[in-house]
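Enquirer: build the 3D model from these lines:
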Amino acid sequence: MKQIIRDERGSASVWLVGLSVVLAIAIGGAVDGSRKAQAHSHATAVAEEAARAAAQALRAHALATGVDADLNPDLAAAEGRRYLAATGASGTVSVEGGRVSVDTTVTRSTIFLGMIGIAEFTVHGHGTADLISAG
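Expert: Take a look at the predicted model:
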């Protein structure tokens, strides 16, 4: 007659559930970690492009008279903020002399890490542009 061992019944199921949870967290970390890296790259790229857009806000009088161009600080800050608004990123624009600095903040929701209570992450980017005279 065949003897059935009942002590071990279901032990493979517990092991499999535990392994599945660990595997889901590892995959979630990889996927959401990749999304965080992409968001950081995006935040930095937006900050750099906003700084470049702002640095093109030159004083028209300087251009018309042929002297070295300089930035119109109010217009430059407005152009930088306009670029940020167009991309959907939030941030700040500062103009000091011929240098424009932009700091951005981007928030993304997680895909897998929400299972362990991490619903979103926030990343920051920074970009600068310097006005350099050709003459």
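
Enquirer: please count neighbours and contacts with C-alpha atoms only from this point.
Expert: Noted.

Enquirer: surely Val46 is in contact with Arg82?
Expert: No: between Val46 and Arg82 there is no contact under C-alpha atoms under 8 Å: 11.7 Å.

Enquirer: out of the two, which sits in the busier spot?
Expert: Set side by side, Val46 and Arg82 show more neighbours around Val46, with 27 against 15, by other C-alpha atoms under 10 Å.

Enquirer: enumerate every residue touching the more buried one.
Expert: 84, 87, 89, 104, 125 (C-alpha atoms under 8 Å, 6 or more residues apart in numbering).

Enquirer: tell me which two of those sit farthest apart.
Expert: Within the contacts of Val46, two members stand farthest from each other by C-alpha to C-alpha: Thr87 and Gly125, at 13.5 Å.

Enquirer: these two: which has the busier surroundings?
Expert: Gly125 (20 against 11).

Enquirer: please give me the structure for this one as well, since I'd like to look at both together:
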Amino acid sequence: GLHSVLYRQDKLVVVMLPEHTLASRESVPFAQTLDSDYVGLHAASSINMRTHAAARQAGKVLRIRIHVPGFDAVCRMVQANMGIGILPQRAYELFGRALGLHAVPLTDEWSDRALILVVRDEASLSPVSRMLFEHLRGQV
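Expert: So this is what the prediction gives:
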């Protein structure tokens, strides 16, 4: 009984200092990043939960040095050499590139994400909610 529409597609990348050993790679499987320390997003984030699950599947533990609240903070901590981070490509372009960081795409299937907007019934949305829904739907 729910109505869903594609909001946007995104690709997860590993963000690091340019001199990191993985920086010369064109792409990398997540399991090959697990020997590095990580800067993690807050514990309830979907990226944090997915990376912990992928580490468990690889038989390893994600070595989180610090949890931060947002993408910009991940980039600042990576810049401070606290570890590497996982971000959407667009977040890297907005925050990481300007800080001189490097990004390498993940090859894992779960790193290609489809973000979905879901509502019970478009007709029952408040005028403000409908405007937001329409705006986001137009962003694909």
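
Enquirer: just the TM-score for the two chains, thanks.
Expert: Once superposed, chain against chain, the TM-score is 0.25 (TM-score structural alignment, normalised by the length of structure 1); 52 aligned residues with a C-alpha RMSD of 4.6 Å.

Enquirer: do you know how far Ala12 of structure 1 is from Val21 of structure 1?
Expert: With distances taken as C-alpha to C-alpha, to the nearest Å, Ala12 of structure 1 is found 14 Å from Val21 of structure 1.

Enquirer: oops, could you answer that again for Asp103 of structure 1 instead?
Expert: According to C-alpha to C-alpha, Asp103 of structure 1 and Val21 of structure 1 sit 38 Å apart.

Enquirer: show me which of those two is the more surrounded one.
Expert: Ranked by neighbour count (other C-alpha under 10 Å), Asp103 of structure 1 and Val21 place Asp103 first, with 23 against 11.

Enquirer: and the more buried one, what does it touch?
Expert: 47, 91-93, 124-127.

Enquirer: swap in 6 Å and give it another go.
Expert: Counting by C-alpha atoms under 6 Å, 6 or more residues apart in numbering, Asp103 of structure 1 touches 47, 91-92, 125-126.

Enquirer: most widely separated two among these?
Expert: By the measure C-alpha to C-alpha, Thr92 and Gly125 form the most distant pair in the contacts of Asp103 of structure 1, at 10.7 Å.

Enquirer: so which of the contacts of Asp103 of structure 1 is the most crowded?
Expert: Using other C-alpha under 10 Å as the neighbour criterion, Ala47 leads the contacts of Asp103 of structure 1 with 31 neighbours.

Enquirer: looks like that one contacts Thr128 (just checking).
Expert: No: in this structure, Ala47 of structure 1 is not within contact of Thr128 by C-alpha atoms under 6 Å, at 7.7 Å.

Enquirer: between the contacts of Val46 of structure 1, which is nearest His61 of structure 1?
Expert: Distance ranking of those against His61 of structure 1, using C-alpha to C-alpha, places Leu84 first at 26.9 Å.

Enquirer: Arg99 of structure 1 versus the closest one, what's the distance?
Expert: If you go by C-alpha to C-alpha, the gap between Leu84 of structure 1 and Arg99 of structure 1 works out to 17 Å.

Enquirer: when the two are compared, which one has more neighbours?
Expert: Leu84 (23 against 17).

Enquirer: give me the next element, helix or strand, following the host helix or strand of the more buried one.
Expert: Assigned by DSSP states H and E, Leu84 of structure 1 belongs to helix 73-87. Next along the chain after helix 73-87 of structure 1, taking DSSP H and E as the criterion, comes strand 90-96.

Enquirer: buried residues in that following strand?
Expert: Buried residues in strand 90-96 of structure 1, counted by 16 or more other C-alpha atoms under 10 Å: 90-91, 93-95.
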